[in-house]
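In: with the input below, show me the fold.
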Amino acid sequence: MNLHALMLFYNVALTGSVTEASKRLNISQPAISAQIRNFEKQYNIILFEKKGRNLVLTSLGEKMLKPTEKLFLIEEQIETMIEDYHKHPQGKLRISGNYLATSFLIPKWASLFKQRYPEVEVEITTVNSQAALERLTNYESDIAIFGNNEVTNPNKQQLHFMELYQDEYKFVVASNHKYANRQISLEDMVREPFIMREEGSMTRKRLLEVCSVQDVSQPKIELQFNGINEIIQAVVAGYGVSFVSSLVASPFIQRGELAIVDVIDVRFTNNIVLCSHDRDVVEGFIRDFISIAKTVRDAL
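Out: Below is the predicted model of the structure:
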């Protein structure tokens, strides 16, 4: 298979014209057109057709676009691996995690890891749970940490999953709130002003699902933040209520700054997992980071 011709096809399809592909690749327009025609002739196919002044993909061209995109994405990933190998001779650890993981779990593990491996570069990326898994499967990360319940159709082939915590989500209020340490109905709870993550966050989605299932009015979100810590601080200051991870809330509850509200018939747990490629094929320092995470987990 002529991969160079496929690359030309992909760039023409991506830019929508031979002219733009020529500028992007610094290859002459006649050379691009000739190689694509030769490719079509070799396999007796047609990838593009003209409509007015524009080039559009044929039905076969449309089918070929996605797998071709994946092919060159893999090429980019291999190039990045080689580049990292030369830039970071002692190694590079790339971690992807959801907001909970990168804000409250990974910092301590990363600190312990750097004390052991000061020369290893550490790159931490915050994404949603689904994206964390996808980055791992696409070899854009070495380790992914996320809520397993937040991921759809996880591809477990050649991946190692380790459960870290069974996280339970709780309704929390300031310690002097009228509902502090009480048991109430969901209907009463949603009458309070809520402080939550942005639209699309998994916690907010779960809360709205619970309200829908129990046929209760949706809560009014009076304050919205992109971070969990900001939500906690606002609740501690005395305004509103929230629905948050118990991993995050526990230190504030232990210090008496927050209190739990036991809302009848609302139980939501989320398994936090660490996922990596097969341990037999990853570098030793990656296995050691996993061991650090496991040690910290077991000490709790």
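
In: going by C-alpha atoms from here, please, whenever you check contacts or count neighbours.
Out: Noted.

In: so what's residue 266 up against?
Out: Each residue near residue 266 by Cα atoms under 8 Å, 6 or more residues apart in numbering is listed here: 186, 210.

In: okay, and it sits in which element?
Out: Using DSSP states H and E, residue 266 maps to neither a helix nor a strand.

In: check residue 250 too.
Out: Secondary structure from DSSP H and E places residue 250 in helix 246-254.

In: tell me if I'm right that residue 132 and residue 98 touch.
Out: Yes: Residue 132 lies in contact with residue 98 (Cα atoms under 8 Å); the separation is 7.0 Å.

In: neighbour count winner among those two?
Out: residue 132 (26 against 21; other Cα atoms under 10 Å).

In: this one next, for a side-by-side:
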Amino acid sequence: MKISKSNLDLNLLTCFKVVAEKGSISYASSVLHLSQPAISLQIKRLEEQIGKKLFDRHNRGLILTKFGDRFLEKTHRLLEIQNDLIGLVELSDSEPSGQLRVGTYTTASSYLIAPAAANFLKQFKEVGISYTYNESKYLLEQIKDYRLDCAVLTDVPADKNLHIERFYKDELVFAISTQRKESKLKSISPKDLVDFDFLSYPLRFDLCYKTVETKFGTYLSKSRTVVETESFDTLKQMLLLGSGATFIPKYLIANELQNGKLSTIQIGHSKLPIEFAFISKKNTELPKRTERFRETLFKFFPTPERAVD
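Out: This next block holds a predicted model:
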């Protein structure tokens, strides 16, 4: 079957675009939340529809054919037009409506931005929020592909296609329950970390945790790991129960530090700053729901000088 106006599937084009830009089906699988066989099938269907080969297969991945390279350029233009049409319809509405698609971390949606989100939903009754959780690099790609409206993330590198507005500064702290005798320590040297029962967070999502590994990994690898989890809620509960110590964003335990259930220990002279940013696609007029969410979020985190990339 050859492609025609009646059977042009934009979902196939979106899949092709993601695969083409990275030359990787496994990467596209993570971004699109589809299995690798499903991605391969979509590429095959598109090639069959247009009657042209889009990729050459190599051991090191997929490489665009000469035609595939030209086809990618036109695909970019078509998907941009699709988004402009959707945006035009949304901007014509008097009030924000529809589903706001936000990429972030589970902890950020549960703790950091939850009050702002609740206020936003109270104001705009026709809008819902859908959160997507993944590694930052995948979420940023989804903004570029218009599959997310915005994201709230940390440590986002400058990107010519993204509008990055930093709005909240925090830090990773080494926290411990005041039930434990080590909590009386005000500071320790990095080598003293080997003596602690450690609550480990696998270094998969945040650049700041890769910084922890770079600075302290040698010592942490020699400590006793009592719990390993990707859930900050689990880490926090184990902290409160006195099971060990861990590096954790300060905003997650602010109340527990204030009421004396937890304390922090300084590790040498090291600081582990975190800076949250609101990210949207650059040079694109935001839908009303996205713009109103941005405004609401910034009201909850006022800052005299907001850094923008």
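
In: where does the TM-score land?
Out: Laid over one another, the chains give 0.71 as their TM-score (TM-score structural alignment, normalised by the length of structure 1), with 266 aligned residues with a Cα RMSD of 4.4 Å.

In: one step back: which residues are contacting the helix holding residue 250 of structure 1?
Out: So helix 246-254 of structure 1 is contacted by 100, 104, 167, 168, 169, 170, 172, 228, 232, 258, 259, 260 (Cα under 8 Å, 6+ apart).

In: buried among these? Need that as a selection in PyMOL.
Out: Applying 16 or more other Cα atoms under 10 Å to the contacts of helix 246-254 of structure 1 leaves a buried subset, and the PyMOL line that selects it is:
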select buried, resi 100+167+169+170+172+228+232+258+259+260
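
In: can you list which of the contacts of helix 246-254 of structure 1 are found in helices?
Out: 100, 228, 232 (DSSP state H).

In: could you pull out the strands for the stretch 151-300 of structure 2?
Out: 162-177, 187-188, 197-200, 224-228, 245-249, 262-267, 273-281 (DSSP state E, counting those that start in this stretch).

In: out of those strands, which gets nearest to residue 87 of structure 2?
Out: Among these, the nearest to residue 87 of structure 2 by Cα to Cα is strand 273-281 (12.6 Å).

In: so which bit of structure 1 is that closest one matched to?
Out: Under TM-score structural alignment, strand 273-281 of structure 2 corresponds to residues 269-277 of structure 1.

In: quick check: that stretch compared with structure 2, mean distance?
Out: Compared with structure 2 after the fit, stretch 269-277 of structure 1 shows a mean deviation of 1.4 Å (mean Cα distance after the TM-score superposition for structure 1).

In: what's the spacing between that stretch and its chain's center?
Out: 12 Å (Cα atoms, centre = their mean, to the nearest Å).

In: can you pull the buried residues of it?
Out: 270, 271, 272, 273, 274, 275, 276, 277.

In: just give the closest residue to the fifth one, not the sequence neighbours.
Out: In space, residue 274 of structure 1 comes closest to residue 145 once its chain neighbours are excluded; the distance is 4.5 Å by Cα to Cα, 6 or more residues apart in numbering.

In: show me what the one you found aligns to in structure 2.
Out: So residue 145 of structure 1 corresponds to residue 152, using TM-score structural alignment.

In: one more: residue 288 of structure 1?
Out: Aligned partner of residue 288 of structure 1 by TM-score structural alignment: residue 292.

In: list the contacts of that match.
Out: Going by Cα under 8 Å, 6+ apart, the list of residues near residue 292 of structure 2 reads 96, 120.

In: what do you get if the cut-off is 10 Å, keeping everything else the same?
Out: Taking Cα atoms under 10 Å, 6 or more residues apart in numbering, we find residue 292 of structure 2 in contact with 95, 96, 120, 123, 124, 286, 298.

In: what of residue 54 of structure 2?
Out: Taking Cα under 10 Å, 6+ apart as the test, what residue 54 of structure 2 contacts is 16, 20, 43-44, 46-47, 62-72.

In: in strands only, show me those.
Out: Counting by DSSP state E, the part of these found in strands is 62, 63, 64.

In: tell me the contacts of the first one?
Out: Looking back up the chat, that one is residue 62 of structure 2. Contacts of residue 62 of structure 2 (Cα under 10 Å, 6+ apart): 19, 20, 21, 22, 23, 24, 25, 54, 55, 56.

In: could these go into a markdown table alongside distance to residue 37 of structure 2?
Out: Shown next, in a markdown table, are these (distance: Cα to Cα, whole Å):
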| residue | distance to residue 37 of structure 2 |
| --- | --- |
| 19 | 13 |
| 20 | 16 |
| 21 | 18 |
| 22 | 17 |
| 23 | 15 |
| 24 | 13 |
| 25 | 9 |
| 54 | 17 |
| 55 | 16 |
| 56 | 17 |
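
In: residue 233 of structure 2 maps to what in structure 1?
Out: Alignment note (TM-score structural alignment): residue 233 of structure 2 maps to residue 229 of structure 1.

In: and that match, how many residues sit next to it?
Out: Neighbours around residue 229 of structure 1, by other Cα under 10 Å: 14.

In: now residue 64 of structure 2, nearest residue through space, not along the chain?
Out: residue 55 (4.4 Å).

In: where is the longest helix in structure 2?
Out: As assigned by DSSP H, the longest helix anywhere in structure 2 is helix 66-92.

In: that one: what's the following helix or strand?
Out: Next along from helix 66-92 of structure 2, by DSSP H and E: strand 98-104.

In: which helices and strands does that following strand pack with?
Out: strand 127-133, helix 136-144, strand 150-154, strand 273-281, helix 288-300 (3 or more Cα pairs under 10 Å, 6 or more residues apart in numbering; DSSP states H and E).

In: need the winner for burial among those.
Out: Stretch with highest mean neighbour count among those: strand 150-154 (a mean of 25; mean count of other Cα atoms under 10 Å).

In: give the contact list for the residue nearest to residue 274 of structure 1.
Out: Residues near residue 145 of structure 1 by Cα under 10 Å, 6+ apart: 95-102, 105-106, 126, 128-129, 132-133, 136, 161-164, 272-276.

In: same question for residue 104 of structure 1.
Out: Contacts of residue 104 of structure 1 (Cα under 10 Å, 6+ apart): 228, 229, 247, 248.

In: what does it align to in structure 2?
Out: Checking TM-score structural alignment: residue 104 of structure 1 goes with residue 111.

In: how long is stretch 194-210 of structure 2 end to end?
Out: 18 Å (Cα to Cα, to the nearest Å).
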